[in-house]
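Chemist: Have a look; sequence and predicted model below, questions after that.
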Amino acid sequence: MRLLYTLALCLAMPFIVLRLLARGMRYRGYHRRWRERFGFFRPLPVTGSLWIHAVSVGEVNAAEPLLKALREAYPQAPLLITTVTPTGSERVRQLFGDTVFHVYLPYDLPVAVARFLARARPRLAVIVETEIWPNLYHACHRRGIPLMIVNARLSERSMRGYALMRGMVRSALRCVSQIAAQSQADAARYRLLGADPERIAVCGNLKFDIPVPVDALQQGAQLRRQWGHLRPVWIAASTHEGEELPVLKAHLEVLKRLPDALLLIAPRHPVRFRPVEHAARSLGFSVATRSVERVPGAGQQVFVIDSMGELMPFYAAADVAFVGGSLVPIGGHNVLEPAVLARPVLVGPHTFNFEEITDTLLGAGAATRVERAEALGECVLGLLLDPPRRERMGSRAEAVFARERGAVRRVMTLIDALLQE
């Protein structure tokens, strides 16, 4: 089965490269360092690196507290971080600068994987969330490199996809030394896919261990002073095509009751920055952007955050946060970032990527689900007009964090045991 998988990957490689080139036409980061995707990079100067793979921005953010714990516990061990996307790479640079090594993860071709491992020479491999690459997993196993999946999550949808290749996936998972699952439901799905039950532990979600970003709160307060402290403000974050127009229409409803309201909108992908700006202008909004005006003025109604890695200060500056990827069947994005700042959270019906976290916040009364795109304006307006309700939701979010923290400590215990072995 793995041989057929590898053959199919080889046959698809010309199309994969063409796709890489096409994406590079829209986002230049895909044109740079493309050789790394085939395992070509300068070898690390020392052996025994701790290698952490985080596919993109969300996974890098989730891994941040764990990475800091590893750096503190093993100060002599070099940290190697791999990502797949340029935005993930940029987030690594923002968080850690030159204090860590970073390369792109190679394609799952045996030759590229062997080349990568020979140059990285890791002492431990840590995969954040769910990235099952059969050739990579088997190569680590053959070389005696302990492999962990941490913050492991597996939605029903993902499990059905992997189940189509159950034999190969089961074989790959048997190469894993430890799976640190987010929840009992995730652990059960890994068991169904064939992972060794003895190697699965429920450790909780690393994202609950993110510290309250005091600097973001300070920056948010400064932003509010610049555009008017009393203005009602809401943010639509990590939005996708199919969501931005409903968000802008919702803001039209909000403006009918609150004419000085401000919408902050942050598209998930850079290719959406300009289309969202043009859509807002075409609907008659007075628009400002992060790249040009930096901060919206008193007369501007929509502010497009056309930058990456700056969400937290804007969450802190908002009264209400809608988290995108949830009005369309993307599966939702990280609801914990606004929640850790005690902001009321709104999500759409599609939250299967963050099922457990979202259900936890909904059950605690810290978040509200918007069942239809047409109802978004009404939900936002209801919260903007009800400060006591917003305060209650924020307090409940703080209580959830106080209860759920501790995943990093539990995962570090597993890592320490593997490294001692």
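Modeler: Nice, I can see it.

Chemist: alpha carbons only for contacts and neighbour counts from here, please
Modeler: OK.

Chemist: Can you point out the buried residues in the top helix by length along the chain?
Modeler: With residue count as the measure and DSSP state H as the assignment, the chain has helix 2-26 as its longest helix. Counting neighbours by 16 or more other CA atoms under 10 Å, one finds that the buried residues in helix 2-26 are 5-6, 9, 21.

Chemist: again, but for stretch 317-334
Modeler: The neighbour-count criterion (16+ other CA under 10 Å) identifies 317-328, 331-334 as the buried residues of stretch 317-334.

Chemist: Closest one of those to residue 13?
Modeler: Residue 13 lies nearest to residue 331 out of those, by CA to CA, at 27.8 Å.

Chemist: Shouldn't that closest one be within a helix?
Modeler: No - counting by DSSP: H, G, I helix; E, B strand; the rest coil, one finds residue 331 to be coil, located in no helix.

Chemist: For residue 323, see how far away it is.
Modeler: Going from residue 331 to residue 323 by CA to CA, to the nearest Å gives 11 Å.

Chemist: before we go on, here's another structure to hold up against the first:
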Amino acid sequence: MLILYNFGIWLYRFIIIIASAFNVKAKKWLSGRRTQNIHKTIDCIWFHFASLGEFEQGRPVLEAIRAHYPNQKIIITFFSPSGFEIRKNTPLADAVYYLPLDTAANAREFINAIQPRFAVFTKYEYWYHFYKELHNRQIPLYVISAIFRPNQIFFKWYGGLHRRMLTYVTHLFVQDESSKSLLQSININRVTISGDTRFDRVWANAQQPKELPIIAQFKNNQPLLVAGSTWPPDEELIAQLAVFYPDWKFVIAPHEIGADKINRLASLLPADKIVQFSQIATLNRPLEYYQILIIDNIGMLSSLYQYGNIAYIGGGFGTGIHNTLEAAAFGIPVVFGPNYEKFKEAKDLIALQAGFTINSQQELDLVIEKLISDDSFCKGAGAKAGQYVDEHQGATAVIMEELKR
């Protein structure tokens, strides 16, 4: 199986090389690793994140470590350019790198260079050679906010290599009892149910959100739907809602903000009713005139939800929904597409009638009509969402008790 794993890593790199000729993200993935200079470090703490979402998920632990060990050097690595490009200058780290491709030689060289005291990986990142190298050197490795499902490779007859990876982990902090039981079924017992650190992150953000006066001006005391991390199938649905509800305001924050993506989104909407955030300074009309605001930058979404009455979370018609908790923390109901099965919090919100899943335009229309026409139902759903987030804080404290040892 290790031969197949190594071949898969090689094949992945080969595909990235081919894709880099026409894909900007692939080009950054490749060039970032080729050109980075990893400086020699002694006795650091190493945090690894797949991308920006995992960074925000693990951020409460990162901040707690920084506060508890103020003089300790911290190294952060990212797998994806979307995380690296946005957080490469974060003050929470002394250095930020791309994670080298997972080969035995790369793992040795990288760990030789940074010499971590211990390593913290978040949620889904499992890399055989890095895990094994840490294990061989007796460097503690922690995985936080992990979640496991029966259909994952760890629990298949052919998953021996991946089960071996888990034996290299010093301690796993999982989100729920089901994950712990699954791990125990394959004799992985160094497990603690801590919950999900994202609750700590979004709760803290909702207590002291960054104020955005321009968004308040755009809203102009009218009801507002915030559509976050949208993809084209989501945007086609939202465009229809904007026509059906002319008295509502809409803020749309696409997951991808390239010019072609923004132009496609704009083409779905009435031209005289839309404005892009980057164009606000050049408007000839008052901002309040416009019905739809397109956010064509990165970094505002977690603060936008404070102005919303309803949130639509994108990704549910693709590989999976994005972060529902950012919106729920502000006490507003959340609506999302059908691909949410991997997300425990989405299932919980649905069970509480604080979240609503839809499969089509017709279903979206029905849900939105219910929320808009019945104000007490809408506010009740939002209150349940906020309470759900509030009640599930505390994962960071559980994890820190172990890390302090």
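Modeler: Looks like it came in fine. Since the model is a prediction, treat every value here as computed from it, not as a measurement.

Chemist: Need the TM-score from the superposition.
Modeler: TM-score of the superposed chains, computed with TM-score structural alignment, normalised by the length of structure 2, equals 0.89; 399 aligned residues with a CA RMSD of 2.6 Å.

Chemist: now, which of the buried residues of stretch 317-334 of structure 1 lie within strands?
Modeler: Secondary-structure check on these using DSSP state E: residues within strands are 320-323.

Chemist: Tell me the one among the residues you listed nearest to residue 171 of structure 1.
Modeler: Of all those, the one with the least separation from residue 171 of structure 1 (CA to CA) is residue 323, at 36.3 Å.

Chemist: counterpart of that closest one in structure 2?
Modeler: When the structures are aligned by TM-score structural alignment, the residue of structure 2 matched to residue 323 of structure 1 is residue 313.

Chemist: What separation is there between its match and residue 36 of structure 2?
Modeler: Residue 313 of structure 2 sits at a distance of 35 Å from residue 36 of structure 2 (criterion: CA to CA).

Chemist: for structure 2, what spans make up the strands?
Modeler: Counting by DSSP E, residue ranges of the strands within structure 2 are 44-49, 74-78, 95-98, 116-122, 141-146, 171-174, 191-193, 224-230, 249-254, 274-276, 292-294, 310-313, 334-336, 355-357.

Chemist: mean shift between the third one and structure 1?
Modeler: Think strand 95-98 of structure 2. Comparison of strand 95-98 of structure 2 with structure 1 after fitting gives an average deviation of 0.8 Å (mean CA distance after the TM-score superposition for structure 1).

Chemist: what's the answer for the first one, then?
Modeler: Here strand 44-49 of structure 2 is compared with structure 1 after superposition; its mean distance to the aligned residues, by mean CA distance after the TM-score superposition for structure 1, is 0.9 Å.

Chemist: residue range for that strand in structure 1?
Modeler: Under the alignment (TM-score structural alignment), strand 44-49 of structure 2 falls on residues 49-54 in structure 1.

Chemist: now what about the matching stretch, what contacts it?
Modeler: 60, 63, 77-84, 88, 105, 120-129 (CA atoms under 8 Å, 6 or more residues apart in numbering).

Chemist: ok so, going back, closest one to residue 184 of structure 1 out of the buried residues of helix 2-26 of structure 1, please.
Modeler: If you rank those by distance to residue 184 of structure 1 using CA to CA, residue 5 comes first, at 30.4 Å.

Chemist: Now do that closest one against residue 160 of structure 1, distance only.
Modeler: 18 Å.
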